[in-house]
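Participant: when you get a sec, could you give me coordinates for this:
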Amino acid sequence: MAPVVKFAAAAALLSPLLAGCVIYDSTGGDEVSVRVGSQTTTAQAAPLETLRAIRFDAGAVVVRVESNGCTQVSDFAVEVVDDQTAELTFTRESPDLCKALVPDGVELRWTYEELGLASGKAALVRNPLRLP
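Facilitator: Alright, predicted model coming up:
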């Protein structure tokens, strides 16, 4: 049998083994498992950013987070689930790779308008808080 024909036959026989479908249910939690043949890979979602402090001040949400000197508002995404009680989740999208000593961290500020929140709305923050 010619090498090209052998390769085509092998590819035809192996292709069903290499094909796959992944279905991800986001309501199941933060752990995702993928099984390919006898191999299973498990991935964990990144942990939520631990906040050093949070306060609601003059129409804004102010959080204090760890910093190595370069942390800024643009490094974070804020997920807002607006229900009867708004749920806020702060996620660091860009690591702070600077090497400054910032023992008290930095304060970051988002206005209610930026977050789409009405003044006086009840809010729940999903991030863990670090005790002083």
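Participant: contacts, neighbours, all on C-alpha from now
Facilitator: OK.
Participant: quick one, strands of this structure?
Facilitator: Along the chain, counting by DSSP state E, strands occupy 31-36, 39-44, 53-57, 60-65, 76-81, 86-92, 106-111, 123-125.
Participant: okay, those in TSV with distance to Ala12 next?
Facilitator: Shown next, in TSV, are these (distance: least, Cα to Cα, whole Å):
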stretch	distance to Ala12
strand 31-36	19
strand 39-44	23
strand 53-57	59
strand 60-65	54
strand 76-81	45
strand 86-92	45
strand 106-111	56
strand 123-125	53
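Participant: looking at those, which is nearest to Ala11?
Facilitator: Closest to Ala11 of the strands of the chain, according to Cα to Cα: strand 31-36, at 18.2 Å.
Participant: this one next, for a side-by-side:
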Amino acid sequence: MKLITLAAISGAAFLAAGCVIIDADSDGYSSHYSSHDDRVYSADVSGDTVTVRVPSNGCTDKSYFEVDVDREDHNTFYVEFEREREDHCRALMPEGVELVYSFSELGIPAGASVVIENPVGR
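Facilitator: The predicted structure is shown next:
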């Protein structure tokens, strides 16, 4: 009986030490963003470019996003950025990363009006 008690106390001491293991590929992985939240930190349309700052854990680039462009009328386009995959890197990037898209890249004619559909802010 004393041996079982000693083993239980040793196990409790080990747990109290705070050993934490995180599997980056697990469903419970917590990152700087929710994969279902298409919020961008900031957005800017100037000249013929669209610039968005998005959450990142260090590896996010344009390939992580699908960009949906819809024409409203002759000269107005609605643009939405949709994250397609999670960033499992481990860099501390509280400011996220900036992604720059040209109008040409998005299929938008020069001089058009652009509306960003994503929620903007933190």
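Participant: what's the closest of the strands of the first structure to Pro3 of the first structure?
Facilitator: The nearest among the strands of the first structure, by Cα to Cα, is strand 31-36 at 29.1 Å.
Participant: which residue in the second structure aligns with Arg126 of the first structure?
Facilitator: Aligned counterpart of Arg126 of the first structure in the second structure: Glu117 (TM-score structural alignment).
Participant: distance of the closest residue in space to that match that isn't next to it in sequence from Ala43 of the second structure?
Facilitator: Closest residue to Glu117 of the second structure apart from its sequence neighbours, by Cα to Cα, 6 or more residues apart in numbering: Glu80 at 5.1 Å. To Ala43 of the second structure, Glu80 of the second structure is 11 Å away according to Cα to Cα, to the nearest Å.
Participant: what do those two both touch?
Facilitator: Residues touching both Glu80 of the second structure and Ala43 (Cα atoms under 8 Å, 6 or more residues apart in numbering): Ile116.
Participant: on that earlier part again, out of the strands of the first structure, nearest to Cys98 of the first structure?
Facilitator: strand 106-111 (13.4 Å).
Participant: tell me the buried residues in that closest one?
Facilitator: Judged by neighbour count (16 or more other Cα atoms under 10 Å), strand 106-111 of the first structure contains these buried residues: Val106, Glu107, Leu108, Arg109.
Participant: residue in the second structure paired with the last one?
Facilitator: Right, the one you point to is Arg109 of the first structure. Alignment note (TM-score structural alignment): Arg109 of the first structure maps to Val100 of the second structure.
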